[in-house]
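Engineer: what's the 3D shape of this:
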Amino acid sequence: MKTLFTIISLSLSTIYAVYGQAEGRIAGKITADEQSIPFANVEILGTKQGASANGEGYFVLQNLEAGTYQLRASSVGYEALTKSINLKEGQKLTVNFNLSEVADALEEVVITGTLKEVNRLESAVPVEVYNPTFFKKNPTPTIYDALQNVNGVRPQLNCNVCNTGDIHINGLEGPYTMILIDGMPIVSGLASVYGLFGIPNSMIRRIEIVKGPASSLYGSEAVGGLINIITKDPKNALPLSIDVMSTSWQEYNIDVGHRLKLGDKVSVLTGVNYFNYNKSIDNNNDGFTDVTLQDRLSIFQKWNFERKDNRLFSLAGRYLYEDRWGGEMNWAPDYRGGDEVYGESIYTKRWELIGNYQLPVQEEMLFTFSYNAHNQNSYYGDVPYMADQKIAFGQLTWDKNVKSHDLLLGSALRYTYYDDNTPATASEDRNLADETWLPGLFVQDDISLTDRQRLLLGMRYDYNSNHGSIFTPRLAYKITLDDNNILRLNAGTGFRVVNLFTEEHAALTGSREVVIAEALHPEQSYNLNLNYIKKMYLREGSYIGLDATAWHTYFTNQILPDYDTDPNQIIYRNLDAYAVTQGISVNLDTEFANGINVLAGGSFMNVFFAEEDAEGKLEKRRPVLTERWTGTWAVSYTIDKLNLGIDYTGNLYGPMRLPLLSDLDPRDEMSPWWSLQNIQLSWAQSGGSWEIYGGVKNLLNFTPPANSIARPDDPFDREVTFGEGGEVVPTPNNPYGLTFDPAYVYAPNQGIRGFLGVRYVIQ
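Structural biologist: Modelled structure (predicted):
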């Protein structure tokens, strides 16, 4: 009926145009994030007049008298938008609406939790969804930086000099998080954060996050959780989008997206991201750059091919190049690899290919594949780290519905090649590259027990060519108590093969030597997760959404870095006893009738490992760089008359244990409470193509203490005295027995700064 009504309305508007009627008309298109919103609603406030958009998002209001109208466009899952329109007699206006998606919409269709499209409310697995609208509240040049505003997810810097980092989820370090692009495990251990660098914002449709093990579907790396970056469908993207931003620190970021249609069946979306920061700043006066200097280029292209019966076929590729360095202020490329002036210089080249092909058979069968090659050319002072990694992945899934059972069966094969210049791939007389084959089979049964209850059962079997069989079962149960209350229970196991040299390359090639005390066994864990969602609709259109989760993960074996035993070493060994990560996380999504929107979250985490002390008693300790309390927020308000948006975002982190170098180290063992807060003003052209935004980042100007780098005046340890056992001997010029070390890091060194940006799109 809506489509028929729209067709009739458009036809009538044409008749009025031909015969020159005096009545006015308003027509336009309703979109969100460059994509049409079919069947959205448009109403004239204070009247009973309105219309529904057609399947392409177009609407028309006709037979309008001259006057001023308040037009309101709305659709489920989007924030309503009101515009004031002044219509003259007989005038025909074009008014377009670009709606903002609710940042954490419950009605969102998700795929990450179950490997198939499912309504988020119906999914037995809790999935958090974040759209580009959410990340625009605090614009950043990379998704890595943007995740600082997601509750329970923390970007962690691991080195004060080179700024290498990873992503922590619920207190677990980066290697426990699997990063996907369009569902493909494209990001390897060597390049965990590079999957979040250089993906053009113009390519991103949404980001889905699953917290907790998902090994039964995605394999052994998905112990802590998943971050799945979903890119846009080229056929629905805008012809052109440009986003340019700079900061008072002279950082420059350019993001361009372009859609091209080749005939009726091929659509191509190209995204280019370029980031440059080339100004050495030393505000803490330690002689080292506060932030690494970077020159990064990323090109991403996605092809979509229309096939018979709407079968899927898409290809995507990405190339990334980065030149990044940090070090002493007088460092220059001529010093690279030498011992005159200390610098850490990283050249990175990375290629990625992703494909999805639905088989031309009656059954719903999908073949997905990916390939990536990563080349790292690094020097940490005079220590080289040269590494090459290649990963090929293929997966075939069969989706089959049998009465109340929604079955998913699949087989996967992953090949990993890794080679570097460290002892990881060296024998006594020659270099031996590490090659690993990982074939696997998995099955999942999503059972509709009743209209309000679902049970998901899954299991996966993998065979690691180095470690043998891996079995990971999974269970998820969801009950809809009523329309506004949902309860989910998830349980499963985790399994991860540790590859230290692809995860700890910054630390191990810098100031510390890696010591592997014994043959390391795979990590194994058991997880229990309870999730509760409540929706509350208040008077006058206000809404409150509550999403609370409690989790408990128990490791029977965990490989943790030991920074404490020897200040010059990172020691790895199997855990004698056990380790636990557990906690509670709460997210609030509120919309008030006065137009104020608030997204806020908080987490309490208790992360510890137990080991036997010298007397054989179990002693519980918290790992380094693990906080107990975190909080995030985003408060937004739009002044409709001015088309002006205001966003106040921030995060708060509790104290975490830091890696000291010795008992004499004078630095604090625990970090303080700290917070990064930002304010942004954005103006969007009414019905137009321009948006201007700007504001201030790190309002409180928080930076860690200036002594974060130990002995920055002696980076090559020339004046350090070592004893016969390799221990540091205190001397008059080194009374605390320290060595050069950049690992005492918990927060960015970058202080307060302004930013200004412009966005332009062609509808």
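
Engineer: C-alpha from now on. contacts and neighbour counts both.
Structural biologist: Fine.

Engineer: Now do the strands in the stretch 651-763 of the chain.
Structural biologist: Ranges of strands within the stretch 651-763 of the chain are 674-684, 690-697, 721-722, 728-729, 753-762, based on DSSP state E, counting those that start in this stretch.

Engineer: how about a markdown table for those strands, with distance to residue 202 and mean neighbour count added?
Structural biologist: Listed next are the strands of the stretch 651-763 of the chain as a markdown table, based on distance: least, Cα to Cα, whole Å; neighbours: other Cα atoms under 10 Å:
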| stretch | distance to residue 202 | mean neighbour count |
| --- | --- | --- |
| strand 674-684 | 17 | 20 |
| strand 690-697 | 15 | 20 |
| strand 721-722 | 53 | 15 |
| strand 728-729 | 52 | 18 |
| strand 753-762 | 10 | 17 |
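
Engineer: TSV for the ones you listed, including distance to residue 209?
Structural biologist: Converted to TSV, the strands of the stretch 651-763 of the chain look like this (distance: least, Cα to Cα, whole Å):
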stretch	distance to residue 209
strand 674-684	22
strand 690-697	25
strand 721-722	47
strand 728-729	44
strand 753-762	27
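
Engineer: Out of those, flag the one nearest residue 316.
Structural biologist: Counting by Cα to Cα, residue 316 lies closest to strand 753-762 out of those; the figure is 22.6 Å.

Engineer: what's the closest one packed up against?
Structural biologist: With contacts taken as 3 or more Cα pairs under 8 Å, 6 or more residues apart in numbering; DSSP states H and E, strand 753-762 sits against strand 240-247, strand 690-697.

Engineer: To compare with the earlier structure, here is another sequence to fold:
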Amino acid sequence: MKTKLFSVALLFILSFFSTGVMSQTVKGKVYGVIGESKEFIDGATVVFTGTNIGTLTDEKGFFELENTDNYKSITVSMIGYESDTIEITSGKLIFVHLRSNLTTEQIEVEENRNSKFTGKEIIPTESLTLGEFKKAPSCDLAGCFGSSVTVESKTTDAIFKLKELKILGLDGQYSQILFDGIPIFSGLNAKYGMGSIPGSMLAAINISKGTNSVLQGAESMSGIINVIPRDFNSSEKVFLNLYMNDMLERQINLNTAHKFENWSTILSGHLTGEAMRMDYNRDGFLDAPLVYRNMIYNKWTYDSPAGNFKFELAGKYNSETKTGGEQSFNESSDKWSDDVYGQVIDFKIYDLYSKAGRTFENGDEIKFFAGFSRHDNNSYLGTLEYIATQNIFWTSGFYSWKINSDAKLNSGLSYRFDHLTENITMSESKIRSLLPKYENKEHFPGIFSELDYTNILKNLSLLAGVRVDFHNQYGTVVTPRGLLRYQLAENTLLRGSLGTAFRVPKVLIENMNVLSGSKDLLIANNLNPDKLVNFGITLTQDIKFDFIDGTLNLDFYRSDFSSRVISIYDREPGKVFVENLEGNSYSNVFQAEINVQTPLNFSFTGAYKFTDFILDHKGIKKNEPYVPKHQLVATISYATDENDFLVDLTTNWFGKRPLPSTKFNPPKYQYADFSEPYAVVNLQATKVWEMLEIYAGLENIFDVEQKNPIIAADDPFGPYFDTSFVYGPTTGREFYVGIRYKILR
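Structural biologist: As a prediction, the model looks like this:
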């Protein structure tokens, strides 16, 4: 019988009251857990304590015993898990959670179908795990959030289909993306590098809203997306994923993991081949860019025999070329031409990072982190050429003092260097108000301290920290943050957060979709950094009723900008103004989400989000463009008893989005002030064998597509051409098929 991967961070034992002296039926479910993620245990032994009277759990972890002698407790055991004894105090369903005691050499990687959850830690964290990534093709990082209402993966331009990851309604630049906990995925990487992280190389994605820990810096304004790549412990010996869609785009993903005494390693590779040239909407432009991409990632991990020291070293290389524009565009003959419009992006990313940690006998810890990223970008955008290089270096180290069994103090130092050089060459027929070169060097050392106290009062925990950064351009930046966690009842948890954030805008990168069109970009002098205060509150209620097991989460977050760089699209025709906010800007976000697991082989996730995002600038108050007030997400998953056939159906519904004014355009290029609501429905079916999986699916089943996503597509060199006016799907229905093959350890 297969042994499954479980390594427990938290163990819950639920007791229920029972009465009566007559025979009663004892029913329950047995889970193994990893963090807050859990999976049914098949074949666990359940006996009345001190007897041989018992049974085994089935594939769904369910057991049933007739208690004819009125026994008071049951004992649950399974090879690879610590046994547990639970008192029988009710006739209701008993939930049992077992702790894994396997070593990593004994582990076989399996995916949990109930693989999206919100943890119980003081920082509310939504986690997407291996099983979640398999419910859709998840071809790259941006494609991993189809079932998440917390993160919106929004397309920002109609040529290259570049995406941003939005949290709390705020644009993607306000989200801090960490790769394996290292903050080097920003700027050019965040704009272009989503494809450099294929979903098949990921073990998990952890999402936290608002401001939280100060350890990774002050830049997380709307939240943190921590992308966790697979390592030896979370990978099969060999994993191969082959994918192709109906536009004949092909992808190959390969992972292989090995262990050498105290060292372990994983090697991941990715290759994307170009799709066919397609123009289903007949606007003269390619429906999807032609993409050629390759990526390689290698990570080495050392664990000392004593278990008190760990070292990690990893590197990643990515090379990508994208070609878009008119269907007949050929780079070699049409570049700088005024006859055929096209765009080409060619970039390379080099990443290197390391982590080290030592635990002492008294419980103290010391940790060091370092990361470097270089991005070389050469982009031709129809009427201009953009050549840029960005070098990012970040390092941090801290000492963790164990004050007592419930409290620790983390204090340390950090340093960040960010050097961005941008060169622009413009077509003689399209001169804009841009300089030929932009260069910015940021370097800022910092100090920080954070107290983590899990029981400062009964049922109350505290995480409070402050960091002070010394920025070479903006002086001293103080960032205080605090979080509280209060256990209202056994299954009810209340958490709150309050903190500030600070970041320096990358103006050209964040307005790249404007450079792709015909509008002139006018950048004001003396732009200020972005600053905000964020407040949040989260209520988590566990649902445990008969055969239903689930969680309800209710969130409210408010973000108030005290300083913000904004882009104004509708002040003058043909111009976009980038300037400091003169007024205020704030967002209020309410979110409700329920996750339910049933004994009928179905699981359900439903979520609703309300966003009120206001921009009040120079006395003009309006809704933030492209942010819908209402959004619904629902996912229904089904698995057979043998878990050999899986079906996943996901629906994303978006309400009306406020749109930038097009009043200066000719009537045929004008749009309404609000988009129409729309829904995107995706379906995937997977057939599973021991070493092989075949999956097939339809994305956007009902062929919902934004009409005319490119303004003035019939006049790409004219004054009204605009590729940034994207509020909905820019491609229609897509069919795909794929194969996953694995060799287990």
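
Engineer: quick revisit: export the helices and strands packed on strand 753-762 of structure 1 to CSV and tack on distance to residue 627 of structure 1?
Structural biologist: Formatted as CSV, these follow (distance: least, Cα to Cα, whole Å):
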stretch, distance to residue 627 of structure 1
strand 240-247, 30
strand 690-697, 23
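
Engineer: Which among those is found nearest to residue 431 of structure 1?
Structural biologist: strand 240-247 (45.1 Å).

Engineer: relative to strand 753-762, how tilted is the next helix or strand after the closest one?
Structural biologist: Remark: after strand 240-247 of structure 1, the chain's next helix or strand is strand 251-262, criterion DSSP states H and E. Here strand 251-262 of structure 1 points in a direction 10 degrees away from that of strand 753-762 (axes from the mean of the first three to the mean of the last three Cα atoms, to 10 degrees).

Engineer: The residue mapped onto residue 574 of structure 1 from structure 2: neighbour count?
Structural biologist: For residue 574 of structure 1, the aligned position in structure 2 is residue 580, judged by TM-score structural alignment. Using other Cα atoms under 10 Å, residue 580 of structure 2 has 20 neighbouring residues.

Engineer: if I pick residue 580 of structure 2, what's in contact with it?
Structural biologist: The contact partners of residue 580 of structure 2, by Cα atoms under 8 Å, 6 or more residues apart in numbering, come to 524, 527-528, 563-566.

Engineer: Kindly report the same for residue 647 of structure 2.
Structural biologist: 637-639, 683-686.

Engineer: now structure 1: which of those match?
Structural biologist: With contacts defined as both residues aligned by TM-score structural alignment, their matches' Cα atoms under 8 Å, 637-639, 683-686 are the ones among the contacts of residue 647 of structure 2 whose aligned partners also touch in structure 1.

Engineer: Relative to residue 229 of structure 1, which of the strands of the stretch 651-763 of structure 1 is closest?
Structural biologist: strand 753-762 (21.8 Å).

Engineer: mean offset of the closest one relative to structure 2 (after superposition)
Structural biologist: Taking mean Cα distance after the TM-score superposition for structure 1, the mean distance separating strand 753-762 of structure 1 from the aligned residues in structure 2 is 1.2 Å.

Engineer: and that strand, how far out from the chain's middle?
Structural biologist: Chain-centre distance of strand 753-762 of structure 1: 21 Å, with Cα atoms, centre = their mean, to the nearest Å.

Engineer: Give me the angle between that strand and strand 240-247.
Structural biologist: Orientation of strand 753-762 of structure 1 against strand 240-247 (the same axes, to 10 degrees) gives an angle of 170 degrees.

Engineer: For strand 753-762 of structure 1, grab the matching residue range in structure 2.
Structural biologist: The aligned range for strand 753-762 of structure 1 in structure 2 is 734-743, by TM-score structural alignment.

Engineer: again, but for stretch 470-477 of structure 1
Structural biologist: Residue span in structure 2 matched to stretch 470-477 of structure 1, by TM-score structural alignment: 477-484.

Engineer: which residues sit against that stretch?
Structural biologist: Residues outside stretch 477-484 of structure 2 that contact it (Cα under 8 Å, 6+ apart): 122-123, 211-214, 218, 460-471, 495-502.

Engineer: try it again with 7 Å
Structural biologist: Identification of contacts with stretch 477-484 of structure 2 by Cα atoms under 7 Å, 6 or more residues apart in numbering yields 122, 212, 214, 218, 461-470, 495-501.
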